[in-house]
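>>> Could you look at this predicted model? Sequence included:
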Amino acid sequence: MNSDATTGRQGGNAYRTYVLVVLILVYIFNFIDRQILGILAPSIKAELNLTDSDLGWLGGWAFALFYTAMGVPIAMLADRFSRTWIITVSLAVWSGFTALCGAATSFWQLFLCRLGVGVGEAGGVAPAYSLIADYFPPKERARALAAYSFGIPIGMSLGILFGGLIAHQIGWRWAFIICGLAGLALAPLLKLTVKEPARGGLDAAQAKPQAASLKDVLSTLSGKLSFWLLAFGASFSSVMGYGLAFWLPSFFQRSHDMSLVDRSLFFSAIVFIGGLIGVWLGGSLGDRLGAGNKANYARVPATAFLISLPFFFGAVNTGSPVLMFFLFVVPQALALMWLGPTLSAVQHLVPANMRATASAIFLFINNLIGIGFGTWFLGKLSDILRAGYGDESLRYSILYCLSFYALAAILFFLASRRLDRDWHRE
């Protein structure tokens, strides 16, 4: 075992905490660059003369096509080679293409730039999951992965806030350019200070020295029904998670006549407060309840999805901005509680040498359906409903699609019945 490989174990709690902080920072920029388009969508729509369906393509399929297609092969490389190098190069690529979005003058130019963002981000998440699993012991992984997932609400809220404020001051193009260049500046810090840990070094037994093939990973997962139920359950929740993240700024503008600055401040606060509470609560409950009963890694998210439904319904229908804020904060928290326990469960369904690839397969399903289909479908449905509902079509598109959370809850409850049986034991 080389010195670099053992650094993560020898560095102790302080170093592994530092590594987690750096990975969170990278994940923050992942979501800044992924979600900034949502707050800028009304301005881009007006300048480029686009429809809601066009915006759905830009926010959904343009990003998701290569993001999902490249995720599995890149993750297979991460199970064989340096994960820190892969994440560093990925960060540089997606940040560069985010900056290039600011130069787009047509739908197709912006579409191609968003494809580039997706190519870069394909190598950012699954290798990080694998790194975290090798820096933190099994009993702490749900909380560590939940802490890593803080990058989602923080990145989304900062993308919404800074994207809106920069666009208000100097235009939407500069919002892309500034955020992209900031991500590029982080890449050297990641590569120079984060070392490769030993694969499976904190597990009960050492992982096999060679990485598993895709065929081996799929063969292992084929007998684990809980994996597929978790993957499709998470993807149905992500239809609304990503869909709402993209479309709520437009909803606030059309149905509540909020200005760009007002909706940036309003929505970023909802995402930040609700997101942090939900991600950490989910991870904490997953570790605490899952230690005694593996089924709770799935029951916690399933219960949260069901409780979120009446809050979402009330938030979309109220006319009071103050009441709407509090009604959105609660389900924003509940809807993100799946991250820590679910991602931890996925890491424990396969041996250590399959984790990055298994995570990429999970993300492939989640993001193709969640980002690609979800963001596009809400916009397409809004265009379809426009004839009957006019400017309120987006409100009803959101309401009809809340049923995806109910479907997610059903699949997670079914997964809970298989988790203990499918759990990988050395």
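Here it is on my side, so go on.
>>> going forward, measure contacts and count neighbours with C-alpha atoms only.
Will do.
>>> contacting residues for the closest residue to Phe107 other than its chain neighbours?
Spatial nearest neighbour of Phe107, chain neighbours left out: Leu48 (6.9 Å); criterion: Cα to Cα, 6 or more residues apart in numbering. Neighbouring residues of Leu48 by Cα atoms under 8 Å, 6 or more residues apart in numbering: Thr105, Ser106, Phe107.
>>> second one coming, line it up with the first:
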Amino acid sequence: MSDATAGGPGGAAASEDGYPAPAVAWAMVAVLFIAYIFSFIDRMIIGLLVEPLKADLDLTDTQVSLLQGFAFAIFYTVMGLPLGRLIDRSTRLPIVAAGVALWSVMTASCGLAVHYWQLFLARMGVGVGEATLSPAAYSIISDSFPQKRLGLAMGVYGLGSAVGAGLAFLIGAVVIEMVANAGSISLPLFGELSAWQATFIIVGMPGLLIAGLFIILPEPPRHGVAAGTVREAVPMREVMSFIRKRAGAVLGLCFAVGMVNFAVFAAVSWFPVFLIRVHGMDLASAGHLAGGALIIGGLIGLVGGGWATDRFGGGTAAGRLAFCGFAGLAGTVFAVIFPLAGSPALSAIAFVVFFSAAAVPIGAAASALQQLTPNRMRATLSAIYLFVVNLIGLGAGPTATALVGDTFFPFDDGVRYAIAIVSPIGFAIATGLFFLSAGYARREVNV
């Protein structure tokens, strides 16, 4: 419970324990959830457009993987660090609004690219904008809910990643079907466009409306922060000292989630391509199946996992991390099963289990990190966490699958063997790190 809070518009609607009233808190989560959906739609839509991009721009799988991962991740991770510092000492919601607007414009700009380098630069811009959201969201949600309800709130926010990734494939499939039926598509201000260009523009522009919502929301008060001190940034040496003292728990957590992300993006980035090349599905059907599987798996892993980790081990950081370890065991097994299954239906069912296990740490590990971290360091530590997680996962995962496939399995259904090798290795390493981190977190509490 907070001893003192920094003031803000949310103070008038605060409950007796100093947190915003539940309706206000959940309204905040709802808007952050919607923003997260749009961020993942804009981030993941390229996964459905691999084949038309390769055809129009004459690209290899490895070049496309760099657009999926490295081009986005390089600025998403690097810019997250200074943005996290800014968020820790500034009003958070206007920063999020600016970020949402930027990534939306840059996603639409991808649809105007006619050369590979233009698409690469636009994907970098998407990464810069999206770097604002999660560090601010983790800090805002932690100031909106008591710890006993933090896991569910974080899980609901994190569900935006699965819903967004699923909707990216579903919306992309709808646009592609529209273009296939009409022969071409023409949009106001943009003229006649190919299917992949129209898809980028259609999914990018609505984000500008979401940005406007953050201007009218009340800023929640910061818990455990004396009034008038918010703009006094915690020195970076104190942050690094804190990390060194809790390296086993904090860095173990970061690298564990990084390896889960590695396993996830090694699979999800290529899942529609896998359905097309291995199971002979058309692009639109692959988008529908992949999108539906992502949403179902995300609902199970994020909402169910968030609810479970609020209860497992008393809702402690150590309990949440141990639960992630058990989920990792299931994820490792089904990361092998789903790409090697003999039918698209069996692959999709196994993928749901795989993705459910992978979704658990999105809310659970983020909640554990907030519990382990002092308030004034939360956005900075969250930015470091996201730096590690996304540099390993989003930066390397899609390319690892492409390189293994291009090098060792250079034939159409070779992608299934590449996924079946790369993804389980990442998940197995993550599982060990989760149990290790949980042990350190447990010992630190007992010291």
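Looks like it came in fine. Here the structure is a predicted model, which is why all the values come from computation and not from measurement.
>>> Quick check: TM-score for this pair?
After superposition, the two chains reach a TM-score (TM-score structural alignment, normalised by the length of the first structure) of 0.94; 420 aligned residues with a Cα RMSD of 1.9 Å.
>>> returning to that earlier point: in strands, which of the contacts of Leu48 of the first structure appear?
Residues of the contacts of Leu48 of the first structure located in strands (DSSP state E): none.
>>> Give me the residue at the spatial middle of the first structure.
Nearest to the mean C-alpha position of the first structure, counting by Cα atoms, centre = their mean, stands Ile152 at 5.8 Å.
>>> In terms of helices and strands, where is that residue?
Here Ile152 of the first structure, judged by DSSP states H and E, is contained in helix 151-170.
>>> Tell me how far the equivalent of the residue nearest to Phe107 of the first structure over in the second structure lies from Tyr385 of the second structure.
Under the alignment (TM-score structural alignment), Leu48 of the first structure pairs with Leu57 of the second structure. Per Cα to Cα, to the nearest Å, Leu57 of the second structure is found 35 Å from Tyr385 of the second structure.
>>> Could you do Gly305 of the second structure as well?
Gly305 of the second structure is 20 Å from Tyr385 of the second structure, by Cα to Cα.
>>> neighbour count winner among those two?
Neighbour count, other Cα atoms under 10 Å: between Gly305 of the second structure and Tyr385, Gly305 has more, with 29 against 25.
>>> so what's the nearest residue to that one once chain neighbours are set aside up against?
Closest residue to Gly305 of the second structure apart from its sequence neighbours, by Cα to Cα, 6+ apart: Val360 at 5.1 Å. Applying Cα under 8 Å, 6+ apart, we find Val360 of the second structure in contact with Gly155, Gly301, Leu302, Gly305, Gly306, Cys324, Ala327.
>>> On the three-state scheme, the alignment partner in the first structure of the third one is what?
So that's Leu302 of the second structure. Using TM-score structural alignment, the equivalent of Leu302 of the second structure in the first structure is Val279. On the three-state scheme (DSSP: H, G, I helix; E, B strand; the rest coil), Val279 of the first structure is labelled helix.
>>> Ala104 of the first structure touches Leu110, doesn't it?
Yes - contact criterion Cα atoms under 8 Å: Ala104 of the first structure and Leu110 qualify, at 5.2 Å.
>>> Between the two, which is the more surrounded one?
The neighbour comparison of Ala104 of the first structure against Leu110 (other Cα under 10 Å) goes to Leu110, with 21 against 16.
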